[in-house]
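Visitor: Just need the structure, nothing else, for what follows:
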Amino acid sequence: MIPERFAPVLRELAPLAERFATSGHQLHLVGGTVRDLLHADGRRDFDLDLTTDARPPQIKARLDGWADAVWTQGERFGTIGARRRDPESGEDRIYEITTFRAEAYTDDSRKPHVVFADEIEADLSRRDFTVNAMALELTGDDASPALVDPFDGAGDLARRVLRTPLGPEVSFSDDPLRMLRAARFVARYGLEPTPALVAAVESMASRLEIVSAERIRDELDKLIVVDHPGPGLWFLVDTGLADQFLPELPNMRLEHDPIHRHKDVLSHSIAVVENVRPPDEQGREGEGVQAARRAYDFRVTRLAALFHDIGKPRTRGYQPGKGTTFHHHDAVGARMARKRMAALRYSNDDVRDVSELVALHLRFHTYSMGWSDSAVRRYVRDAGDLLGELNVLTRCDCTTRNAKKAARLSRRMDELEARIEELAAAEELAALRPEMDGNAVIEHLGIAPGRTVGEAMRFLMEIRLEEGLLGDDEIRSRLDDWYATRA
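Guide: A predicted model of the protein is given here:
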């Protein structure tokens, strides 16, 4: 029996299903949509994936007059996209309808070779995992749609088992990215991979080299934002997958971190990733602090947490009386993060933001004697538009089991955020800049554009950082005194 929570989706799809049925074609709700409807309690914030025995020209004919828009970029792979306004919610919905197919990669190909099929079972057998190899037939003879589940995906979802419809070697040969996708399913749904699946990943990990960096990047992004990505990250390391595209991750496993004595660097880093919660969860009591805490990019902060200590293996040293050290691992790690993210084809903005957060992640700890106005200004100036991300990363970098130490760090961060708010209200801290711009300096001193103007601007910026806003008369007097010493 189909659960009641399927009812809204079935009502939504009924007119489309009738169009296919009257033309003699099958239409099935398929894959992740079925999985999430079985797993979640009525969640509807996903696109609808459908599959059919109709070929692309026939699909387009069935959509004519029903969809508000149709696109055909995926037509050669059998996929037609459509958009239609949902009459119940009034919101636009996206649909993808794909002809039954079987696809496989050749040994050295990054793109699938697509073969269309006529039976739903053939299509489902080529899906990545059994929990995705389920379909709901919408055009059958019975009044109630039937669940097509030839590989017991519903049972695996209930038992929390991750396995492939056919042998894992077959599935991963069809698309090696599925090995990486397994990590996300381990983390997102709490599924336990079968020994056969794990063994196949371990033996076939090198085949990931034929997958484009862009697809790997997108799958890593999907993993990093699930609720608890830790089990998936450990799966990448334990199976050898990380060695293929993110070798810095397993390299951290060998490094003992004396600061976090109960964890090696990798364990600590994964714990920090888990500590970073979505903005609506990260806030605490206090409207000002909580509001500031919401203003950060969750995905970027999670990536920065993953990369923040990757410089430690390269900077590991020993100092008598202090033991193991990792001097400058922040700067080294920033360069490593920049290089690795560029190789994974992350955007320039992502590369810049994550590497900058890695470079700044220790900045908070340099102010051990309290937060003067000058220190706060410099911290805010250096963080720039990453202030929210940096504050969250700093808080989450505390993974100590020592409750007193954790509470002490939290109090210090509270103090810093309170000081930032105070100064921001008084000095427009977010737009930190000298009180005079370059044109005003040129006019006041009567000089031409050149090196002296740049030096004057740096002098004025130091005053801004150290002393705040002085007022027009005072700042011009200071500039005059500075310029006179150069004569």
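Visitor: use CA for all of it now, contacts and neighbours both
Guide: Noted.
Visitor: Surely Phe235 and Arg184 touch.
Guide: No. With contact defined as CA atoms under 8 Å, Phe235 does not reach Arg184; the gap is 9.2 Å.
Visitor: neighbour count winner among the two?
Guide: Higher neighbour count among Phe235 and Arg184: Arg184, with 29 against 22, using other CA atoms under 10 Å.
Visitor: Give me the three-state assignment for that one.
Guide: Following DSSP: H, G, I helix; E, B strand; the rest coil, Arg184 is assigned to helix.
Visitor: how about the strands in the stretch 51-200 of the chain?
Guide: Using DSSP state E, counting those that start in this stretch, the strands of the stretch 51-200 of the chain run over 69-71, 79-85, 92-99, 101-104, 113-116, 135-137, 146-148, 161-162, 192-193.
Visitor: what's the closest of these to Met252?
Guide: Nearest of these to Met252, taken as CA to CA: strand 192-193 at 24.2 Å.
Visitor: so where's the longest helix in this protein?
Guide: Secondary structure of the chain read by DSSP state H shows that its longest helix is helix 403-427.
Visitor: Who are the packing partners of it?
Guide: For helix 403-427, the packing partners by 3 or more CA pairs under 8 Å, 6 or more residues apart in numbering; DSSP states H and E come out as helix 287-294, helix 373-383, helix 387-396.
Visitor: TSV for the ones you listed, including mean neighbour count and distance to His329?
Guide: Below are those laid out as TSV (neighbours: other CA atoms under 10 Å; distance: least, CA to CA, whole Å):
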stretch	mean neighbour count	distance to His329
helix 287-294	16	27
helix 373-383	19	18
helix 387-396	23	15
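Visitor: can I get the ones you listed in JSON lines with distance to Thr194?
Guide: Shown next, in JSON lines, are the helices and strands packed on helix 403-427 (distance: least, CA to CA, whole Å):
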{"stretch": "helix 287-294", "distance to Thr194": "39"}
{"stretch": "helix 373-383", "distance to Thr194": "45"}
{"stretch": "helix 387-396", "distance to Thr194": "33"}
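Visitor: Out of these, the one nearest Ile420 is which?
Guide: The closest of those to Ile420 is helix 373-383. By CA to CA, the value is 6.5 Å.
Visitor: I would like the residues contacting that closest one, please.
Guide: Residues outside helix 373-383 that contact it (CA atoms under 8 Å, 6 or more residues apart in numbering) are 360, 363-364, 367, 387, 390, 416, 419-420, 423, 429-430, 432, 465-468.
Visitor: Tell me the buried residues within these.
Guide: Those of the contacts of helix 373-383 that meet the buried threshold are 360, 364, 387, 390, 416, 419-420, 423, 429-430, 432, 465-466, 468, by 16 or more other CA atoms under 10 Å.
Visitor: and Thr228, what is it in contact with?
Guide: Rather than Thr, residue 228 is His. So His228 contacts 187-188, 274 (CA under 8 Å, 6+ apart).
Visitor: Highest neighbour count among those?
Guide: That'd be Ala187 among these, by other CA under 10 Å, with 22 neighbours.
Visitor: Correct me if wrong: that residue contacts Gly230.
Guide: Yes. Between Ala187 and Gly230 a contact is recorded at 6.8 Å, counting by CA under 8 Å.
Visitor: One more, please, to line up against the first structure:
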Amino acid sequence: MGADEKAVQEARFTVDPVVLELGRRFVDAGFELSLVGGPVRDLFLGRASPDLDFTTDADPDQTLAVVRGWADAHWDIGREYGTIGLRKGGHQIEVTTYRAEAYDPDSRKPAVAFGKDLVADLERRDFSMNAMALRLPDLELVDPFGGLSDLHAGLLRTPGAPELSFSDDPLRMMRAARFASQLGVGVAPEVQAAMTEMAERITIISAERVRDELVKLVKGASPRAGIDLLVETGLAERVIPEIPALRLEADEHHRHKDVYQHSLTVLEQAIGLETGPDGPVPGPDFVLRFAALMHDAGKPATRRFEPGGGVTFRHHDVVGAKLVKKRMKALRFDNDTIKAVARLVELHMRFYGYGDAGWTDSAVRRYVTDAGPLLERLHRLTRSDVTTRNQRKADRLAFAYDDLEQRIADLAEREELAAIRPDLDGSQIMAILGIRPGPLVGRAYQFLLNERMENGPASEDEARDRLLQWWAQQPEAGDEGGSTPRQDTAESEER
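Guide: Predicted coordinates for the structure are as follows:
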């Protein structure tokens, strides 16, 4: 028995019974049904596939008739493309009519025509390793384009000419980079050449679809491989140009670290610091990973050559945060994710200098407060940003950050660092000062917050005395005839 035949036999033993059950229903109704694409590929990889995808010669109405009464639920949101979705037990299932589809060169949407032939349907798929099917219910492997061999070789090829495949759906070029990250596979030379030649076509794809592929790539097992492929083919220039911009030109008189390679190393090191599901940063964590990749995005715009031969990147953290926010908005990320990544980029330089000068308790409090719920990610991003080959320097920075984390832990034992608030709330401020809601209350609140940061917790009486001392220096304190806060309150009660 050959290796491929043995792999087929082993895969058959791991097929879920629900697959065979659905296959029998379609065959009994006079139709063909095959498990297809990613689930088949994952069977041969020994991976669990979260979804089950099937293809059939039945049209959507006929598919609905077959699954009605068997599926726990079904929906037809993809009906115009031939896809019926359903749920059976814990399985999410999609059944799609055989396709013969083509994209208008200037359109983002496919023009779909239904077919009647399984092999013709497989030829329309993105890569040969995804163009395999198990015909049901006998589990006969249908592999007309050598997908299983490509899977063993770890190589991405297209069923037909790559130029035609990428013309049909340019997003497949992004998908190639995603598979390089997720599966650790290489790309056939003709595929990479077509990606390079046709990179401009990615611009017709919606930002949302590009974003989704980018997220899957970054969360993959080897995102460095996928990012390198995007950069080498020119796709990154069209999708996320801040990354290739990190490849700053070498200058023999102004030597400096390769920012692009440094960023990829930081990304890999950050991945190594992700935790298990019960830890503070369960992996794969997109926010941490993308912040690590983009943390130096502001360096190209801020690079300056100094007279003595050095290179500076002043304020690249602030500039980078703005660039990251702008790019993520263009890719239609949600606001919470944008804010989190941009905030990490903005804060990633905050730690430096701690080891040389040390920080007051006030500075430690501000560090924790500014990071907020991102603190654990910031810890990991800051540690990952050390890529120096100078072991003494690396050890010194690691020791300094160990010390900072211990300082944070010690303060957290004595104070509620995770939720620092002023010692008086807004209602107390208004009662003590005899003022109404408005900007003045906010100023007083901010003053007390700064006092809390600088000096730690205070009693209510201490906070009240500080507030009154601050109030005496404010121009508004003399309003209403120069009355004191107590007098203001008394007068208002009399009125």
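Visitor: re earlier: of the contacts of His228 of the first structure, which is the nearest to Arg314 of the first structure?
Guide: Glu274 (24.4 Å).
Visitor: Let me see the contact set for the aligned partner of the closest one in the second structure.
Guide: Matched by TM-score structural alignment, Glu274 of the first structure corresponds to Glu268 in the second structure. Residues in contact with Glu268 of the second structure (CA under 8 Å, 6+ apart) are Arg224.
Visitor: Find the centremost residue of the second structure, please.
Guide: Geometric centre of the second structure, nearest residue: Phe286, 3.1 Å, by CA atoms, centre = their mean.
Visitor: what does stretch 348-360 of the first structure contact?
Guide: With contact meaning CA under 8 Å, 6+ apart, stretch 348-360 of the first structure is reached by 300-301, 303-304, 307-309, 330-331, 333-335, 337-338, 341-342, 383, 386, 389-390.
Visitor: Which stretches in the stretch 251-400 of the first structure count as helices?
Guide: For the stretch 251-400 of the first structure, the helices defined by DSSP state H, counting those that start in this stretch cover 265-275, 279-282, 287-294, 298-307, 312-315, 329-343, 348-360, 373-383, 387-396.
Visitor: Mind checking these for the one nearest to Glu214 of the first structure?
Guide: helix 329-343 (9.4 Å).
Visitor: and the closest one, which stretch of the second structure?
Guide: So helix 329-343 of the first structure is aligned with residues 316-330, judged by TM-score structural alignment.
Visitor: Repeat that for stretch 48-60 of the first structure.
Guide: Aligned by TM-score structural alignment, stretch 48-60 of the first structure corresponds to residues 52-64 of the second structure.
Visitor: which parts of that stretch are buried?
Guide: Residues of stretch 52-64 of the second structure classed as buried: 52-60, 63-64 (neighbour count, 16+ other CA under 10 Å).
Visitor: quick one: which of the residues you listed is nearest Glu200 of the second structure?
Guide: Asp53 (30.5 Å).
Visitor: I figured Thr97 of the second structure hits Phe114, correct?
Guide: Yes. The criterion here is CA under 8 Å, and Thr97 of the second structure meets it with Phe114 at 6.4 Å.
Visitor: So between those two, which is more surrounded?
Guide: Shown here are Thr97 of the second structure and Phe114; by other CA under 10 Å, Thr97 has more neighbours (27 against 18).
Visitor: you'd agree Gly190 of the first structure is up against Leu162?
Guide: No. Applying CA under 8 Å as the test, Gly190 of the first structure and Leu162 come out as separate, 9.1 Å apart.
Visitor: The two - which one has more neighbours?
Guide: Leu162 (23 against 16).
Visitor: Counterpart of that one over in the second structure?
Guide: In the second structure, Leu162 of the first structure lands on Leu156 (TM-score structural alignment).
Visitor: for Leu303 of the first structure, same thing?
Guide: So Leu303 of the first structure corresponds to Phe290, using TM-score structural alignment.
Visitor: Is His254 of the second structure in contact with Gly309, as I believe?
Guide: Yes. His254 of the second structure lies in contact with Gly309 (CA under 8 Å); the separation is 5.5 Å.
Visitor: Those two: which has the busier surroundings?
Guide: A direct count of neighbours by other CA under 10 Å for His254 of the second structure and Gly309 places His254 higher, at 12 against 9.
Visitor: tell me the contacts of that one?
Guide: Applying CA under 8 Å, 6+ apart to His254 of the second structure gives the contacts 305, 309-311.
Visitor: ChimeraX command for the buried members of those residues?
Guide: Burial among the contacts of His254 of the second structure is assessed by 16+ other CA under 10 Å; the matching ChimeraX selection reads:
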select :311
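Visitor: can you redo the contacts of His254 of the second structure as JSON lines with distance to Leu171 of the second structure?
Guide: Formatted as JSON lines, these follow (distance: CA to CA, whole Å):
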{"residue": "Phe305", "distance to Leu171 of the second structure": "40"}
{"residue": "Gly309", "distance to Leu171 of the second structure": "44"}
{"residue": "Gly310", "distance to Leu171 of the second structure": "42"}
{"residue": "Val311", "distance to Leu171 of the second structure": "39"}
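Visitor: Among the contacts of His254 of the second structure, which one sits closest to Ile93 of the second structure?
Guide: Nearest to Ile93 of the second structure among those, with distances taken as CA to CA, is Val311, at 55.4 Å.
Visitor: The closest one is in contact with Lys299, isn't it?
Guide: No. The criterion here is CA under 8 Å, and Val311 of the second structure misses it with Lys299 at 10.5 Å.
Visitor: list residues touching both of these two?
Guide: By CA under 8 Å, 6+ apart, no residue touches both Val311 of the second structure and Lys299.
Visitor: quick one: Leu433 of the second structure and Arg486 touch, right?
Guide: Yes. Between Leu433 of the second structure and Arg486 there is a contact at 7.1 Å, judged by CA under 8 Å.
Visitor: between the two, who's got more neighbours?
Guide: Set Leu433 of the second structure next to Arg486 and count neighbours by other CA under 10 Å: Leu433 wins out with 21 against 12.
Visitor: residues touching the aligned partner of that one in the first structure, list them.
Guide: Using TM-score structural alignment, the equivalent of Leu433 of the second structure in the first structure is Leu445. By CA under 8 Å, 6+ apart, the residues touching Leu445 of the first structure are Asp480.
Visitor: Would you quantify the distance from Leu445 of the first structure to Gly438 of the first structure?
Guide: 11 Å (CA to CA, to the nearest Å).
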